[in-house]
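Q: Next comes the sequence, and after it the predicted model I'd like to discuss.
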Amino acid sequence: METGFNESRIISIGTAVPEYSMSQDTILQFMHKEYQDPTASRKLSVLFHQSAINSRHSSIPDFSDTDERSLFPLNHEIPMVAERIDVFRQKALPLSVKAIENAFKNIQVSVAEFGITHLITVTCTGILNPGLDIELMVELNLSPDTFHTSLNFIGCNAAFPALKIADSIVKSEPDARVLIVCVELCTLHFQPKNDSDNLLSNTIFGDGAAAVIMVSESFANEQNKKGFSLKGFSPILLKRGKDFMGWKVNSVNFEMILDAGIPEFIGEELGLLMEAVSDKLQLTPDNINHWAVHPGGKKILQAVERGLQLKDDELKHSYAVLRNYGNMSSPTILFVLNELFKSNPASGETIFAMGFGPGISIDTASMVCHGFV
């Protein structure tokens, strides 16, 4: 498949996780202590056992097998939302910078040498004003006339609108050099409530950040940069799933709404989704070489496999990210794309990326591998 002169290309993806890495078994022991509820513990044990997650990361040490605590005290007192946001303020910036540094390390150039012209930040687990985009402008010493904006409180699929905005920028300004940064500190919002939403979210969510560098095809070719060329986007809003997923802010935390019926619901709608994709992107499962599906949980990946009749290994990158990191909300699909990037796919092969968020919204993007050996 040919790439167009005015299209955009992802030339690097950098990922980062915070320093505290815990096994699911270790996190489960923390949950048992915090819940102090035999019924909840039995439910959590089943959920953790079935999660297909081996480890997750957190920006705080509280979930480890030590008594070191920075947010959730040993006396089980529940921190208020302001305390959680204070930790986000401290931890989100350095984690974002780590992901950015890894992205630029991949292309062997510094931020200063590259010359970022546009910055897009994404998060739904913290609220700051001035926001993360301003913090990064200062920390990276970007030019004061750098375009900057933020996408906040969208959810797990937020990387897709960020990519769409970056794609539009590059198409209108061929010399643009766009940096996207997604960072989520989901574990800050832990709450020991014995309801299905909290039990499930406490089972799967972790912290992480990812950075994407996007430029025009012409710029990428001049610099001899391989990557993923964006071919198109096809979102769909499934309105009858509006109440299945979301965040609500209360005095304690950002509380997750996560209906257990989401995987089945998504599976039922995949036929409608692929019809829209076929019409808009001229893409069918038969001509997709690589699948990059947001690993919202094991049951979601299984629903996608069944709904689209995929082979056993076609979601291997999604399962690998779920296994090693859990669901990190918005950066997670970029972790999956990074796994694919590192696998060195053949030039000309197609990629179909899919993510899920509140609404229920399903976002998709079509890409073509370019410049790989």
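A: That came in fine, so what should we check first?

Q: make it CA atoms for all contacts and neighbour counts henceforth
A: OK.

Q: in the chain, which residue is closest to the centre?
A: Geometric centre of the chain, nearest residue: Pro331, 2.3 Å, by C-alpha atoms, centre = their mean.

Q: Thought Phe160 was touching that one, still the case?
A: No. With contact defined as C-alpha atoms under 8 Å, Pro331 does not reach Phe160; the gap is 10.2 Å.

Q: How many residues are close by Glu268?
A: 15 (other C-alpha atoms under 10 Å).

Q: wait, isn't Ile202 in contact with Phe190?
A: Actually, residue 202 is Asn. It isn't Ile. Yes. In this structure, Asn202 is within contact of Phe190 by C-alpha under 8 Å, at 6.6 Å.

Q: List the contacts of the residue nearest to the centre of the chain.
A: Going by C-alpha atoms under 8 Å, 6 or more residues apart in numbering, Pro331 touches 156, 159, 182-184, 208-210.

Q: Take this one as well and set it beside the first:
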Amino acid sequence: MSRIVGVHAVLPPHRYEQRDIADALVAMGAAGGQGRGVLDRFHAASTVKCRYLALPLEQYAALDGFGAANAAYVDAATRLSEEALRGALARADLAADDVELVVSTSVTGLAVPSVEARLAARCGLSPHVRRVPIFGLGCVAGAAGLARVHDYLEGHPAGVAVLLCVELCSLTVRPGEPSAAGMVASALFGDGAAAVVAVGRDHPAARTAPPGQGPWTVATRSRLYPDTEGLLGWETTDRGFRIVLGPDLPDTVLRHVGPEARDFLAGHDLKPVDVGGWICHPGGPKMLEAVRAGLDLPARALEPSWRSLAKVGNLSSASVLHILRDILDGPLPLAGMPGLMVSMGPGFSSELVLLTW
């Protein structure tokens, strides 16, 4: 097993109510010929109340192509990632040069050198640190990244590894090219970053974390579902990324993710009713309802995910780490409880991470 010993989640400084974002999008042509009412219905159905954005709202209209948007991504992603990394290390009471591996995930911009490389010298990471930047996993990457950190620490039981997720979804929105998928995305996605510090079972920090605070990662499972590649992802165009959101996504989640999670839990002599902490990616109201129905969960089980969706929107790969941080900082008594991280992404794929406190 490996143990999570520090989680830190950060948000950009620019906070806006959903109505303010809708106003700005309409001014930039996001509603097209369909009218303001259609956009408003998407925003109301999202259940998102407010979001935090990488830039002030008035600056988005000036982003005239992928180059400008990606330059803004590199700048903001580096700043937010540094804050997340430093915060997670402080919570873990570990030094940056203790870190042997950094797994970084993002799907909302491109940085070469990668973000963790840009942070290495300024944060004090070892010049020999192993780096695994991951692009293309989308919303599933937070759970998948934690699973890959766990894989490394299983083979390096005295080691220290970091997962760093940063997503600036607002910089991918294309308001001048309205579509149903684009309007859904404009209603759901927000910006944020998070970092997790984990240690192997033989590291001293694995034994000193207070009960209920540092969950152990017990096992993980990755799954690709056949004939679903077209449901979720990006189309890459001359102007950048265009989102693909298939209408069958909730039904696909309902058919596959619940049975997959049940089978995974059964392999550890557990049932959904035994899980005390659900860390489910808040892909949107229909996705959360599909997970709940597929596992026959009480409504309160996914309350942390619903709260996160309302407060900050869907942060893609960073969302599950924000929810994990919220649970760790909250009043829920966790000692002795199993937890399950559930996330879905392009492929179509799911990632499951079994935790125990």
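A: That came through, no problem. Worth saying up front: this structure is predicted, and the values here are computed from it rather than measured.

Q: Show me what the residue nearest to the centre of the first structure lines up with in the second structure.
A: Aligned by TM-score structural alignment, Pro331 of the first structure pairs with Ala318 of the second structure.

Q: and its match, which of the three is it?
A: helix (DSSP: H, G, I helix; E, B strand; the rest coil).

Q: Tell me which helix or strand Gln213 of the second structure sits in.
A: Using DSSP states H and E, Gln213 of the second structure sits in no helix or strand.

Q: typed the wrong thing, it's Met22 of the first structure
A: Here Met22 of the first structure, judged by DSSP H and E, is contained in strand 20-23.

Q: How about Val149 of the second structure?
A: Using DSSP H and E, Val149 of the second structure sits within helix 141-155.

Q: same deal with His8 of the second structure?
A: For His8 of the second structure, the element it lies in under DSSP H and E is strand 2-10.

Q: Going by contacts, tell me the helices and strands next to that strand.
A: Other elements packing on strand 2-10 of the second structure under the criterion 3 or more C-alpha pairs under 8 Å, 6 or more residues apart in numbering; DSSP states H and E are helix 66-92, helix 141-155, strand 191-200, helix 204-208, strand 216-224, helix 319-329.

Q: Those: which one's closest to Asp23 of the second structure?
A: strand 191-200 (18.4 Å; C-alpha to C-alpha).

Q: tell me what the closest one is packed against?
A: Partner elements for strand 191-200 of the second structure (3+ C-alpha pairs under 8 Å, 6+ apart): strand 2-10, strand 50-53, helix 66-92, helix 141-155, strand 160-168, helix 204-208, helix 319-329.

Q: report the angle between the axes of it and strand 216-224?
A: Orientation check (axes from the mean of the first three to the mean of the last three C-alpha atoms, to 10 degrees): strand 191-200 of the second structure against strand 216-224 gives 120 degrees.

Q: right, and Leu185 of the first structure touches Ser58 too?
A: Yes. Between Leu185 of the first structure and Ser58 there is a contact under C-alpha under 8 Å: 7.2 Å.

Q: tell me, what's touching those two both at once?
A: If you check Leu185 of the first structure and Ser58 against C-alpha under 8 Å, 6+ apart, the residues they both contact are 206-208.

Q: Helix, strand, or coil at Arg131 of the second structure?
A: Per three-state DSSP, the secondary structure class of Arg131 of the second structure is strand.

Q: all strands of the stretch 251-357 of the second structure, in order?
A: 277-280, 338-345, 349-356 (DSSP state E, counting those that start in this stretch).

Q: and the last one, which stretch of the first structure?
A: Using TM-score structural alignment, strand 349-356 of the second structure lines up with residues 361-368 of the first structure.

Q: Check the offset of that stretch from the chain's centre.
A: Distance of stretch 361-368 of the first structure from its chain centroid, counting by C-alpha atoms, centre = their mean, to the nearest Å, is 14 Å.

Q: what about it, how far off from the second structure?
A: Here stretch 361-368 of the first structure, set against the second structure after superposition, deviates by a mean of 0.6 Å using mean C-alpha distance after the TM-score superposition for the first structure.

Q: Which positions in that stretch come out as buried?
A: 361-368 (16 or more other C-alpha atoms under 10 Å).

Q: what do you get for stretch 9-21 of the first structure?
A: For stretch 9-21 of the first structure, by 16+ other C-alpha under 10 Å, it's 9-18, 21.

Q: quick check, nearest of these to Lys91 of the first structure?
A: Out of those, the member with the shortest distance to Lys91 of the first structure (by C-alpha to C-alpha) is Pro18, at 8.6 Å.

Q: So what does the closest one match up with in the second structure?
A: Using TM-score structural alignment, Pro18 of the first structure lines up with Pro12 in the second structure.

Q: Would you mind measuring from its match to Asp202 of the second structure?
A: The spacing between Pro12 of the second structure and Asp202 of the second structure, counted by C-alpha to C-alpha, to the nearest Å, is 36 Å.

Q: got it, and Pro304 of the second structure?
A: Per C-alpha to C-alpha, Pro304 of the second structure is found 31 Å from Asp202 of the second structure.

Q: For these two, indicate the residue with more neighbours.
A: Between Pro304 of the second structure and Asp202, counted using other C-alpha under 10 Å, the more crowded position is Pro304 (22 against 16).

Q: OK, contacts around that one?
A: Neighbouring residues of Pro304 of the second structure by C-alpha under 8 Å, 6+ apart: 278-279, 323, 326-327.
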